[in-house]
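S.K.: what's the 3D shape of this:
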Amino acid sequence: MIGYYVHHHGGGHAARATAIARELEAPVTGISSLPRPDGWPGEWLQIPLDEGDEQSDADAHGQLHWVPLGSTGLRERAAVISAWIAAAEPRAMVIDVSVEVALLARLHGVPVAVFALPGARGDAAHRLGFEIAAVILAAWPPQATGLVTGLTAAAERRLAPVGAIGRLAPFPDERSAEDPHRVLVLAGRGGDEFSPTALDRARASAPHWTWEHIGGSGTWVDDVGPSLSAASVVITHAGQGALADVAAARKPAVVVPQTRPHDEQHASARVLAAGDWPVIVRDRFPDGGWETLLERASGLDGARWEQWNDGNGAARAAAVIDELAGRRSR
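M.R.: Next comes the predicted model:
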């Protein structure tokens, strides 16, 4: 048995976890405050939210990320996870992401695989999570060096970049010859600069382009595949899930990183800008000049995304996790 903790913020963690869980050989139980995702292949343990007061030493004097004093939810979720570990006797646990849950599992004698996210992760809590982990999974390719900083040399040796993991299997860029000026704005749940006002200005500066806006303040769809397939260029934030989907569709992109903790999206954007990826990076959503920007982007070769997302990231991550669980069973 493998336990798989899924962070409840945003939709990317659950999508990634589901893709990996479906590739695992060992049976898996998901653990999260989220409801069970569609397609989850095993059991699902829904746990309470760890709500609390930020002023109540919620970071344990800077040593952890979120352990608010007096939080009933925090106490109950730790108790539920502990009871599950005692009953299920998991061979390993995957943590995406929580330093506190990783530490809880390791204190029960369970080896943990943790996910690294992009950005500056040298604070005490991140370092603790990385140092106790048996393996550190990274959902980006080995070629994308420098996406995470702050790891010790020992943690770096346990870092396993497996490639992007998204909701879509890769498919060729077959944009329409009849509609070669179609742009998709791909927004996320975490807030972004892609506001209706900003997009009105962008449309006005690129009148020859057909615009579609999904996510954020736009239309929400369950399957982004058809919209990505129809686009000539994608304007996207720099979240891992969005980049994985754009890469799967082999679409050239204009990447506008959004403000996130630990400089997460800006770190990804810097690595993309420095490499041979089919993107144009802008630090903020431009007020104008989109006609020229989109024409430049449409000339980039989307096939260069293959190294970022070759479709095998979930399988590689599952192989690492299965190996970790098997290592303990021998």
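S.K.: only C-alpha atoms for contact and neighbour calcs from this point on.
M.R.: Noted.
S.K.: from residue 5, how far out is residue 78?
M.R.: Going from residue 78 to residue 5 by C-alpha to C-alpha, to the nearest Å gives 12 Å.
S.K.: neighbour count for these two, which is higher?
M.R.: Higher neighbour count among residue 78 and residue 5: residue 5, with 26 against 18, using other C-alpha atoms under 10 Å.
S.K.: could I get the contacting residues of that one?
M.R.: Contact analysis of residue 5 by C-alpha atoms under 8 Å, 6 or more residues apart in numbering lists 30, 31, 32, 93, 94, 95, 96, 97, 101.
S.K.: equivalent analysis for residue 210, please.
M.R.: Here residue 210 is in contact with 181, 182, 183 (criterion: C-alpha under 8 Å, 6+ apart).
S.K.: next, count neighbours for the first one.
M.R.: Think residue 181. 22.
S.K.: which residue is the nearest non-sequential neighbour of residue 129?
M.R.: Once flanking residues are discounted, residue 129 sits nearest to residue 99: 5.0 Å by C-alpha to C-alpha, 6 or more residues apart in numbering.
S.K.: burial count for that neighbour?
M.R.: The burial count for residue 99: 22, using other C-alpha under 10 Å.
S.K.: again with residue 219
M.R.: Residue 219, neighbours per other C-alpha under 10 Å, totals 11.
S.K.: that one against residue 189, yeah?
M.R.: No. The pair residue 219 and residue 189 does not pass the contact test of C-alpha atoms under 8 Å, sitting 11.9 Å apart.
S.K.: another sequence for comparison is provided below:
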Amino acid sequence: MRTILDHLDAVDPALFVVDVSAEIALLARIASVPAIGIRMHGNRGDAAHLAGYRACVGLLAPFDEALEQPETPDWIRAMTHYAGGLCTAQDVVPGKAEARAMLGLSPDREIVVVLTGGGGAGTPYAPLTMAARALPETDWLVLGPVQREGHETDFGNLHLRGWVATITAYIAAADVVVASSGDTIVHEIARVGRPYVCAPEWRYFDEQMRKGERLAELGAAILVSSWPGASTPWRGLLDAAKALDPAALASLHTPTAAASAANYLDRLATSLWTR
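M.R.: Okay, the predicted model is just below:
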């Protein structure tokens, strides 16, 4: 806290953008530094989170207002600027055939891309072996880290690619994407517009599960609350995802979201200090 206060003294900011932390938002309020709180999903109606929101001069949601949780109080909604689906990816989205050619993948086989980022322990590997055994004519490409139990059986149609630089191409090459529900992943899938099976990772305050519930309610994804422990559900999950209206997920990505967020911060900083 002392280090943060010294830094705020040194730079004398017009605004302090606080990534979720209620404690830092309250510190900013005590220090008379106007703070913007970043909104995230989850069960955040406890006294500490609400105090952190109230301490801010505004709130920024890097997601579409359609993803807002229904129980969110009106005063929080009124404080929130919904920037839309914010995505860091900038590369051109190829067509499915082009993406497969780029990656050296079969033009004909069904391809499922399984994706997670670095925020957790990784995708559980054991359920994926069940999926690969259940659907041997499907290629399962796993991006990012995996979490092993140590007793899994490997299958020839289950490919661990690890960290890749061409995530947009992999998503574009897929028939279905199976992924967690972190903000970046959701919007990268929405940007490409592929059928989505949402498998939330454990997070504090049920952040990913609550977001997954909203995606399912909007018809943007098929939600699995836990990884299937048997081979039988996998075909049904993939077919259910393919049956969704792709426009429901695609509408959650906003190409201008970064500019919207930046303009909001700029306008607020200007208005606060020119009153």
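S.K.: so what sits against both of residue 78 and residue 5 of structure 1?
M.R.: residue 101.
S.K.: tell me the one among the contacts of residue 5 of structure 1 nearest to residue 252 of structure 1.
M.R.: For the contacts of residue 5 of structure 1, the residue nearest residue 252 of structure 1 by C-alpha to C-alpha is residue 96; the value is 28.5 Å.
S.K.: what distance do you get for the residue mapped onto the residue nearest to residue 129 of structure 1 from structure 2 to residue 49 of structure 2?
M.R.: Following TM-score structural alignment, the counterpart assigned to residue 99 of structure 1 within structure 2 is residue 22. Separation of residue 22 of structure 2 from residue 49 of structure 2 (C-alpha to C-alpha) stands at 6 Å.
S.K.: cool, residue 228 of structure 2 as well?
M.R.: Taking C-alpha to C-alpha, one finds residue 228 of structure 2 at 33 Å from residue 49 of structure 2.
S.K.: also residue 257 of structure 2?
M.R.: The spacing between residue 257 of structure 2 and residue 49 of structure 2, counted by C-alpha to C-alpha, is 25 Å.
S.K.: what's the answer for residue 127 of structure 2, then?
M.R.: For residue 127 of structure 2, the distance to residue 49 of structure 2 equals 35 Å [C-alpha to C-alpha].
S.K.: same deal with residue 207 of structure 2?
M.R.: 13 Å.
S.K.: again with residue 162 of structure 2
M.R.: From residue 162 of structure 2 to residue 49 of structure 2 the distance is 35 Å (C-alpha to C-alpha).
S.K.: what's the answer for residue 171 of structure 2, then?
M.R.: From residue 171 of structure 2 to residue 49 of structure 2 the distance is 35 Å (C-alpha to C-alpha).
S.K.: same question for residue 74 of structure 2.
M.R.: On the measure of C-alpha to C-alpha, residue 74 of structure 2 and residue 49 of structure 2 end up 15 Å apart.
S.K.: who's more crowded, the two?
M.R.: residue 49 (17 against 9).
S.K.: corresponding residue for that one in structure 1?
M.R.: By TM-score structural alignment, residue 49 of structure 2 lines up with residue 126 in structure 1.
S.K.: hang on, its match is in a helix, isn't it?
M.R.: Yes. Counting by DSSP: H, G, I helix; E, B strand; the rest coil, residue 126 of structure 1 falls inside a helix.
S.K.: the counterpart of residue 249 of structure 1 in structure 2: what's it in contact with?
M.R.: The alignment partner of residue 249 of structure 1 in structure 2, by TM-score structural alignment, is residue 192. The contact partners of residue 192 of structure 2, taken as C-alpha under 8 Å, 6+ apart, are 93, 168, 171, 172, 250.
S.K.: in structure 1, which spans are strands?
M.R.: Along structure 1, counting by DSSP state E, strands occupy 2-6, 28-32, 43-46, 92-96, 112-116, 119-120, 135-138, 148-149, 159-161, 182-186, 210-214, 233-236, 253-255, 279-281.
S.K.: equivalent range in structure 2 for the third one?
M.R.: Following TM-score structural alignment, the aligned partner range for strand 43-46 of structure 1 in structure 2 is empty.
S.K.: repeat that for the fifth one.
M.R.: Residues 35-39 of structure 2 are where strand 112-116 of structure 1 lands when matched by TM-score structural alignment.
S.K.: quick check: the gap between whichever residue in structure 1 pairs up with residue 263 of structure 2 and residue 169 of structure 1.
M.R.: Counting by TM-score structural alignment, residue 263 of structure 2 corresponds to residue 319 in structure 1. From residue 319 of structure 1 across to residue 169 of structure 1, the span is 18 Å (C-alpha to C-alpha).
S.K.: ok, residue 94 of structure 1 next?
M.R.: Taken as C-alpha to C-alpha, the span from residue 94 of structure 1 to residue 169 of structure 1 is 23 Å.
S.K.: what does residue 116 of structure 1 give?
M.R.: For residue 116 of structure 1, the distance to residue 169 of structure 1 - C-alpha to C-alpha - is 22 Å.
S.K.: okay, these two: which has more neighbours?
M.R.: Counted by other C-alpha under 10 Å, residue 116 of structure 1 and residue 169 do not tie: residue 116 has more neighbours, with 25 against 16.
S.K.: quick one: contacts for the spatially closest residue to the more buried one that is not a sequence neighbour?
M.R.: The shortest distance from residue 116 of structure 1 to any non-neighbouring residue, by C-alpha to C-alpha, 6+ apart, is to residue 138 (5.4 Å). The neighbours of residue 138 of structure 1, taking C-alpha under 8 Å, 6+ apart as the test, are 115, 116, 117, 159, 160, 161, 162, 163.
S.K.: how about a cut-off of 6 Å?
M.R.: Residues in contact with residue 138 of structure 1 (C-alpha atoms under 6 Å, 6 or more residues apart in numbering) are 115, 116, 160, 161.
S.K.: quick one: map it onto structure 2.
M.R.: With TM-score structural alignment as the criterion, residue 138 of structure 1 matches residue 61.
S.K.: likewise for residue 281 of structure 1?
M.R.: Using TM-score structural alignment, the equivalent of residue 281 of structure 1 in structure 2 is residue 223.
S.K.: give me every residue that touches its match.
M.R.: Here residue 223 of structure 2 is in contact with 198, 216 (C-alpha under 6 Å, 6+ apart).
S.K.: distance of it from residue 208 of structure 2?
M.R.: To residue 208 of structure 2, residue 223 of structure 2 is 11 Å away according to C-alpha to C-alpha.
S.K.: with residue 25 of structure 2 instead?
M.R.: Taking C-alpha to C-alpha, one finds residue 25 of structure 2 at 22 Å from residue 208 of structure 2.
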